[in-house]
Structures are given as structure tokens and as C-alpha cells.
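> All I have is the shape, not the residue letters:
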């Protein structure tokens, strides 16, 4: 399955069960409870890797909630370095009292350089985050599996870095396009007061779409 087929198939996937989209929409707007959304994303990845085409259910909400917290932990760990660099970038600005002085200009320039480096570092870490979650799914939600870097890098190599980066670009572009379309539809439907529902459903739909897409991508690399 090429990238176009992957994206097309994944876009259709959530539409196989509108009730699941509605349930995930409701869950995603409730504070704390919305950790279940991330857990459900992991469940879709697991299901896809197992070769199941049916949209999974919401049984065992406790498991979904715990898996959601694990996804949050993994995301924080992978993004902690970019966050640290970001705060380091802001430090030079704290040592300048006169915004028009030469020193202020030098410090501002240093901040810009560090922020540019931070963007590169964040991109690198984000590229590894998706396959880290996939590796965790393969080991039945084992948290440590998300940090087995040699395995994670091997999974990316099995796909090919070029194809993987193309997939990343494709899924970002597709998500933006879908978001814009549903955003416009939601704005129009605000006239009959259901626009907010469409906006919330958009997040649920994109979660299911992205989870299915990454599951298909990595399942093919393991065949």
C-alpha cells in the first residue's frame, strides 16, 4: 500500500462506525476523562497492527485511561529536551534591561539562533515519537518499549526514512485540509447551533484517522 492508498483508506476508516466517532467526541471534551482519547488511539494502532479492519470498541475504559496517561508520559519525555532548549533560549533576554542597547541586540540574536536549533531538535524528536508509540503498542502498552531506541530506529529503517518523512508530510497536510473543511462546515452549521459538535468531532475523527494511518504504515514494514 503506497502513501496515497494509506491516507485514503485511513480517511474512510472512522466513517465505518459513526457511533464510535460520537463516543470519542464526547470523551474528548471532558477534562481528565479525555486521557481515554489517547488510549483509544493506541488501541486503534494495536488493532491495525493485528490486521483487524473493524473499528475497536470502548470496553475496559480503565485500560484506555491508563494507556492515555502512558502516551502523555512518552510525549513529555520525548519533548522535554526541546522544551529545555526553549527555556534556555529565553534566558539571554532576562539579562538585558535596555531593549535598544547593543547587548540587547546580541542577546536577541542569540535567542533566535537557539530557537532555530530548538526547532530542528523538536522535529528530530517528533519523528521518533510516532514509531515509539507503535513500539509500545507492539509490546501490549509496555511503557519501556517506547524508549528502546534501537528497535524504534530499526522500524523506521524498515519503512525507509524517505518514505517515512513523506508520510509525515502527507498526514500533516491531510489533517490540515480536513481541519479546514470541517472548520468551515462547523462555522456554517453554527446557524443551527450544532457547529460546535462538528468542531469537537473533528478532533475525534483526526485521532482515529492518524492512528489508523500509522498502524497501516508500520504493519506493512513488518510483513
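Done, it's in. Here the structure is a predicted model, which means the values were calculated and not measured. Numbering: from 1, shown residues only.

> From now on I want contacts and neighbour counts done on CA atoms only, so please keep to that.
Noted.

> The closest residue to residue 56 other than its chain neighbours: helix or strand, and which one exactly?
The shortest distance from residue 56 to any non-neighbouring residue, by C-alpha to C-alpha, 6 or more residues apart in numbering, is to residue 44 (6.5 Å). Here residue 44 sits within helix 35-49, counting by DSSP states H and E.

> structure B:
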């Protein structure tokens, strides 16, 4: 599948597109939309690029919540590194000297913050890749435990094809999200659904290749 096919997928069926946007507009109900994105991933793994039919609303809702939980769990390491960065940055400061006008005491704090943020970004990207692949695996297997089979997930996530798909999807989401942000209220819902379908299609297709 070419990347362009993933970009076109959300627009295959106008009715499904409108339903998705409306659902993404409503807090809590939008978990149904997230569950639908998992169905998009599940079908893409099998090389089926037709938009899934809306239905089984309760299952979609539950799967959406589970996907969010999986994503949060996988981002915990990055959160820990970020918290440690803040803590060590605070501890590295000589505040009495700083209050006395010695700005050179800022250097250790800035160095600590810079290194910590760099590590946070690297760890964040690593676990973002793992987390997205874990969500695709959950969509494929339908089993919560499958999302934490780290060896199998790492083999999928740490490949050139998967990284390329993830990077293209991320850039697309950032650009489209920025453009649609100028549409009050509705813009974020449109971006969430369109970018979600595209991203899940891209990474699931790459996941299925390995």
C-alpha cells in the first residue's frame, strides 16, 4: 500500500466520515471513535483497506478506553524521566548565590534541564513507538495481555518501515491539526478522526509486514 492510500482512506465513505467526526466532538462518547480507529488498524493488518462499518457501539467504547489505558502505561517511563529532570534541575541550583546576583549559578541548572529534556524526548519516542505498536497488537489479537508482549512488539516497532510510517503519520497529524485548529470547536474533531484513521492505517500496514 502506498502512503497516499492511507491518506485517502478516511474519505472513502462520506457517511462514515461524518459519523466519526460527530463522535469525536463529544467527550466520553469519543471513546467509541477511538475504538473505531482500532478496527481500522485491525483491518489494515490484514491488508483490508476498506473503512470498517460502524456498529457494536459498546465494544467500540470499551476498546477505546482500553487503548487509552495501554497508551498511558507505555508513556509512564517518559513521565518518570521528565519528573526526575524537574527534580534534579531544582536540586542543582544554588539559590542563595542566584539571589545574590550570580547568574553563573544558572549554568548547572540549564545543563541538567537540557540533558534531562533530551533524554525525555528520546525515551518518549521509543515508548511512543512501542505504545502505538502495542495498541495495534491489541487491535489485532483482541487481548489486553497481548499489548505487553514486549519482545514481539519491539520486533514490529523497531523497524525502518514502521518508523517511517509512524513519522509520516505524525508529521501529517501535526500539519493537518495545525491547519484545522483555525476552525473553532469542529476543527479538532475533524483532525482527530481523519488523522487517526490515517495514522492507524499507516502503522498497522507496516506492523503487518514484519
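Ah, there it is. Computed from a predicted structure; not experimentally measured.

> quick one: the residue nearest to residue 56 of the first structure and residue 207 of the first structure, what's the gap?
Applying C-alpha to C-alpha, to the nearest Å, the value for residue 44 of the first structure to residue 207 of the first structure is 10 Å.

> Please say which of the two ends up with more neighbours.
residue 44 (27 against 22; other C-alpha atoms under 10 Å).

> Trace the residue nearest to residue 56 of the first structure over to the second structure, please.
By TM-score structural alignment, residue 44 of the first structure lines up with residue 40 in the second structure.

> Over to residue 218 of the first structure?
Per TM-score structural alignment, residue 218 of the first structure is aligned with residue 207.

> What separation is there between that match and residue 40 of the second structure?
13 Å.

> try residue 3 of the second structure
Taking C-alpha to C-alpha, one finds residue 3 of the second structure at 15 Å from residue 40 of the second structure.

> Could you do residue 141 of the second structure as well?
Residue 141 of the second structure is 14 Å from residue 40 of the second structure, by C-alpha to C-alpha.

> repeat for residue 48 of the second structure
9 Å.

> same check, this time on residue 166 of the second structure
Distance from residue 166 of the second structure to residue 40 of the second structure, by C-alpha to C-alpha: 15 Å.

> Likewise for residue 89 of the second structure?
For residue 89 of the second structure relative to residue 40 of the second structure (C-alpha to C-alpha), the value is 43 Å.

> likewise residue 139 of the second structure?
Distance check for residue 139 of the second structure against residue 40 of the second structure: by C-alpha to C-alpha, it reads 9 Å.

> and whatever residue of the second structure lines up with residue 12 of the first structure, what helix or strand is that in?
In the second structure, the residue matched to residue 12 of the first structure (TM-score structural alignment) is residue 8. Here residue 8 of the second structure sits within helix 3-8, counting by DSSP H and E.

> which secondary structure elements does the helix or strand following that helix contact?
Going down the chain from helix 3-8 of the second structure, the next helix or strand is helix 14-25, by DSSP H and E. Helix 14-25 of the second structure sits against helix 30-45, helix 186-209, with contacts defined as 3 or more C-alpha pairs under 8 Å, 6 or more residues apart in numbering; DSSP states H and E.

> ok, average deviation of the shortest one from the first structure?
Compared with the first structure after fitting, helix 30-45 of the second structure has a mean deviation of 1.4 Å; criterion: mean C-alpha distance after the TM-score superposition for the first structure.

> Check the last one too.
After superposition onto the first structure, the average distance of helix 186-209 of the second structure to its aligned residues comes to 2.1 Å, using mean C-alpha distance after the TM-score superposition for the first structure.
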